[in-house]
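1. Predicted model, plus sequence, below.
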Amino acid sequence: MKTIITFLLSMMGLSSAFAQELAGVFYDPRDRQEYETVILEFEIDGTNLVREWFTTNLNFEKEGSFCYKNYQEYCNSYGRLYAWTAAMDACPTGWHLSTQEEWDMLTTSYGGVQFAAAEIKEGGDSGLEIKMSGFGEQDGSYIDIGVNGYYWNTADLNAKAPGLITFHTGEEYLSSDQINQTHRNSVRCVKDY
């Protein structure tokens, strides 16, 4: 059935995506944590593009990273929250902080900004399992765990200005914004290509 849907969407000139089986498990040599990954294939303007994503939030401890309310249990369940300067180089070698272009591929392929979140969040068809991990402020306050998910992104791999993708519990839409560098948000890593 998915093949038929993909064919029909491509015939209509729309982009499509489908999740493959889990690509495997990536073992981070820095701290020996493991991350399951998923391969997503996109058709954009007649070109097939493949991206491999972590299916969980990064949980690598480094300067500028924090556990929600400083409780290790939250890091174990939701990953760490990163200040912007830490987020830019937090992903392991061979992986990078997700870019706006990569989020745009997901958004376009799963129904646009008004509907894509349902397929990208936990339980959605993409396999990405985005969590509502809240965020932190520089003053040490934390809010929104279990309610909203805030994810750093960058315009491109060399960009210095922080971007933010936001997911909301019970909502199909997502939003994309620019935000202050001092916020503490989640990181999803994408394999270099």
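-> Perfect, I can see it now. Numbers count the residues shown, from 1 in each chain.

2. CA only for contacts and neighbour counts going forward, please
-> Noted.

3. In the chain, what residue spans correspond to strands?
-> All strands of the chain, identified by DSSP state E, fall at 16-27, 34-44, 47-54, 65-66, 81-82, 95-97, 133-136, 142-145, 148-154, 162-168, 174-178, 189-191.

4. could you redo those strands as CSV and give each row mean neighbour count and distance to Ser109?
-> What follows is those, written out as CSV (neighbours: other C-alpha atoms under 10 Å; distance: least, C-alpha to C-alpha, whole Å):
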stretch, mean neighbour count, distance to Ser109
strand 16-27, 16, 5
strand 34-44, 20, 7
strand 47-54, 17, 12
strand 65-66, 24, 31
strand 81-82, 32, 27
strand 95-97, 22, 20
strand 133-136, 26, 24
strand 142-145, 16, 27
strand 148-154, 26, 18
strand 162-168, 21, 16
strand 174-178, 15, 14
strand 189-191, 22, 17
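
5. adding another structure so you can compare the two:
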Amino acid sequence: MTKQILLFAPVLLLWACGDSSSDSVGTSPIQAAEIIPFTDSRDGQVYKTVVIGSQTWMAENLNYETKGSCCVRCAEMKTVNVNYAPGGYFTQSYCAKCAEYGGRLYTWDVATTACPSGWHLPSQDEWSTLFNAVKLGDPLAHIDTRLKSTTDWNNYGNTDDFSFSALPVGYSGISVGPYGSGDCYNHEGTGDYAYFWSSTEVDNLTAYYMYLSKYGNAAISTFDFGKSSGFSVRCVKD
């Protein structure tokens, strides 16, 4: 089994927001989001989607099984015999079915092609557009609380005003086995962080990602993680 190791990149924090306080006079009211179902024709999975500003986003993490992805939580394990020549056969367990919670985590290379037809991995600029839409003209708005789910986080006060419902599934390394997808290893940050890939590269080792934290941060960054890291994927409509 080959392990893809987390790579560490130089600090390059582009844009952070939501650290300050909130209600401003004259900002636009928050409208209740309309949830629209979308069925992925590749595997029949149904995702909630939501319109935020000028964009249509998946309101759930992608859960499409492909090589270079791993389960956040496994619903069904299977055991197989694998021939590792010249040592012979060994018994190995793997996740045969992901739990619905949190979707899957993906390496960057896989994430760039994982979204279904008509959808794509958002660019750095598209994440910035989402941040601006969520602020509703209030420069002091708490972007993080407006995007986070109201459950599972190790902090309080999240409002999920736009039904984006970001879950704190953390991040992981991904071990790639002979069955297509892999296993998560060194999984950290559950309850504290949500990480989402962007399609925008920095170089052959790093790419931009969006993250939310329990500490009140919402940012687009390249700090600490390389393309082999396992992050969540949110698809945006073409």
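-> Good, I have the coordinates. Worth saying up front: this structure is predicted, and the values here are computed from it rather than measured.

6. Make CSV out of the strands of the first structure and add distance to Met88 of the first structure.
-> Listed next are those as CSV, based on distance: least, C-alpha to C-alpha, whole Å:
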stretch, distance to Met88 of the first structure
strand 16-27, 19
strand 34-44, 19
strand 47-54, 16
strand 65-66, 11
strand 81-82, 9
strand 95-97, 6
strand 133-136, 17
strand 142-145, 21
strand 148-154, 8
strand 162-168, 9
strand 174-178, 15
strand 189-191, 10
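
7. Tell me which of those strands lies nearest to Phe115 of the first structure.
-> strand 174-178 (7.7 Å; C-alpha to C-alpha).

8. what separates the closest one from the chain centre, distance-wise?
-> Relative to the mean C-alpha coordinate of its chain, strand 174-178 of the first structure is positioned 13 Å out (C-alpha atoms, centre = their mean, to the nearest Å).

9. ditto for stretch 174-187 of the first structure
-> 12 Å.

10. Stretch 72-79 of the second structure now?
-> Relative to the chain's own centre, stretch 72-79 of the second structure is displaced by 20 Å; criterion: C-alpha atoms, centre = their mean.

11. same check, this time on stretch 30-49 of the second structure
-> On C-alpha atoms, centre = their mean, the centre of stretch 30-49 of the second structure falls 16 Å from the chain's centre.

12. And Lys48 of the second structure, what's its match in the first structure?
-> Applying TM-score structural alignment, one finds that Lys48 of the second structure aligns to Glu36 in the first structure.

13. Its match contacts Asp28, correct?
-> No: assessed by C-alpha atoms under 8 Å, Glu36 of the first structure is found out of contact with Asp28, at 11.0 Å.

14. Without its sequence neighbours, what residue ends up closest to the residue mapped onto Asn217 of the second structure from the first structure?
-> Alignment note (TM-score structural alignment): Asn217 of the second structure maps to Tyr173 of the first structure. Nearest non-adjacent residue to Tyr173 of the first structure, counting by C-alpha to C-alpha, 6 or more residues apart in numbering: Gln114, 4.1 Å away.

15. What is the neighbour count of Asn132 of the second structure?
-> Neighbourhood size, Asn132 of the second structure [other C-alpha atoms under 10 Å]: 16.

16. In the first structure, what sits opposite it in the alignment?
-> With TM-score structural alignment as the criterion, Asn132 of the second structure matches Thr108.

17. List the residues that contact Ser10 of the first structure.
-> Counting by C-alpha atoms under 8 Å, 6 or more residues apart in numbering, Ser10 of the first structure touches Ser16, Glu43.

18. Quick check: the gap between it and Leu106 of the first structure.
-> With the distance defined as C-alpha to C-alpha, to the nearest Å, Ser10 of the first structure ends up 16 Å from Leu106 of the first structure.

19. likewise Asn57 of the first structure?
-> 17 Å.

20. Repeat that for Ser175 of the first structure.
-> For Ser175 of the first structure, the distance to Leu106 of the first structure - C-alpha to C-alpha - is 13 Å.

21. shared neighbours of these two, which are they?
-> In contact with both Ser175 of the first structure and Leu106: no residue, using C-alpha under 8 Å, 6+ apart.

22. If we go by neighbour counts, what in stretch 78-85 of the first structure is buried?
-> Buried residues in stretch 78-85 of the first structure, counted by 16 or more other C-alpha atoms under 10 Å: Tyr78, Gly79, Arg80, Leu81, Tyr82, Ala83, Trp84.

23. repeat for stretch 119-131 of the first structure
-> Within stretch 119-131 of the first structure, the residues scored as buried using 16+ other C-alpha under 10 Å are Glu119, Ile120, Lys121, Glu122, Ser126, Gly127, Leu128, Glu129, Ile130, Lys131.

24. can you tell me which residue in the second structure aligns to the fifth one?
-> In the second structure, the residue equivalent to Ser126 of the first structure is Phe162, according to TM-score structural alignment.

25. Many thanks, have a good one.
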